[in-house]
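Undergrad: Mind looking at a prediction? Sequence and model below.
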Amino acid sequence: MPYINTKTNTVITKEKEIEIKKKFGKAIELIPGKSENWLMVSFEDHCSMYFKGKSDDSMAFVEVKLFGSADSGAYNKLTAAITKILKEELDINPDHIYVKYEEVSNWGWNGSNF
């Protein structure tokens, strides 16, 4: 049950959104037991954002939430993949991307909880 939300101050075209979603679907497999089959992805583009007091560079804040937990090595691999994808697709430098992880013990779906 992973969920990835990407906020950025850049504009994401529908084509780029689909490509990033596809690449996130593959990257989530870096977390043991996770796959695109349960992945939900959302995008918030053209956000008003500041980093280091400035708003003139492209930047992103990515939230990854997942049911259960993973080790730091898996998170490191996923962070590398996410920042690479956003560099390739949106030309956002990795040093202007934050990735936040949240492990969730209660996750509801289809009228009940896991």
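TA: Arrived safely, thanks for sending.
Undergrad: drop to CA atoms for contacts and neighbour counts, all remaining ones
TA: Will do.
Undergrad: Now tell me what touches the longest helix along the chain from outside.
TA: Taking DSSP state H as the criterion, the chain has its longest helix at helix 72-90. Outside helix 72-90, the residues within contact range by Cα atoms under 8 Å, 6 or more residues apart in numbering are 10, 12, 16, 19-20, 23-24, 27-28, 30-32, 92-94, 97, 99.
Undergrad: From those, list the buried ones, please.
TA: Burial of the contacts of helix 72-90 was assessed by neighbour count (16 or more other Cα atoms under 10 Å); the buried members are 10, 12, 20, 23-24, 27-28, 30-31, 92-94, 97, 99.
Undergrad: Included below, for side-by-side comparison, is a second structure:
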Amino acid sequence: MPFIISRVNIRLSDEQETALKAGLGQAISLVPGKSEASLMLGFEDAYRLYLSGDNSQPMAYITVAVFSNHGHHGYEQLSEAISHLFHRVLDIDPLRIFINYEDIPAWSVAGRTFSDGRAGAE
């Protein structure tokens, strides 16, 4: 189950959020074995972000958490797609779009736990 949470320092309209949701749903398929069918998204707008002590320009901090992708396959293509999407929809300069990837070794839903088998993830 991939999870993408986007924090932006501007307000999102319903239309912008819908466009981001659709674009991220398509983009996640750039990671082998991942699809919109299992994607969870979160959006935090008007988030207090500063870059070099300044918050006057639109910017984004995006966290992409992916289960069992040790080799980080597809991350470069996903980063390009996310940067393009946020630039197109929100007019954020790609130099102000930061993407953090988190590897998920284990997760749980409905009381059922999934583990990728790494040591310490059991």
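TA: Received, thanks. Keep in mind the model is a prediction, meaning the values are calculated, not measured.
Undergrad: Report the two of the buried ones among the contacts of helix 72-90 of the first structure separated the most.
TA: Comparing every pair within those by Cα to Cα identifies 10 and 31 as the most remote, at 27.4 Å.
Undergrad: contacting residues around residue 36 of the second structure?
TA: Residues touching residue 36 of the second structure, when contacts are defined by Cα under 8 Å, 6+ apart, comprise 25, 26, 28, 29.
Undergrad: which residues touch residue 16 of the first structure?
TA: Contacts of residue 16 of the first structure (Cα under 8 Å, 6+ apart): 89, 90.
Undergrad: and it, which of the three is it?
TA: Per DSSP: H, G, I helix; E, B strand; the rest coil, the local secondary structure of residue 16 of the first structure is helix.
Undergrad: thinking again about what came up before, equivalent range in the second structure for whatever helix or strand comes next after the longest helix of the first structure?
TA: Read in the C-terminal direction, the helix or strand following helix 72-90 of the first structure is strand 97-104, with elements assigned using DSSP states H and E. Following TM-score structural alignment, the aligned partner range for strand 97-104 of the first structure in the second structure is 97-104.
Undergrad: got a winner among the contacts of residue 36 of the second structure for most neighbours?
TA: For the contacts of residue 36 of the second structure, the largest neighbour count, defined by other Cα atoms under 10 Å, is 28 neighbours, found at residue 28.
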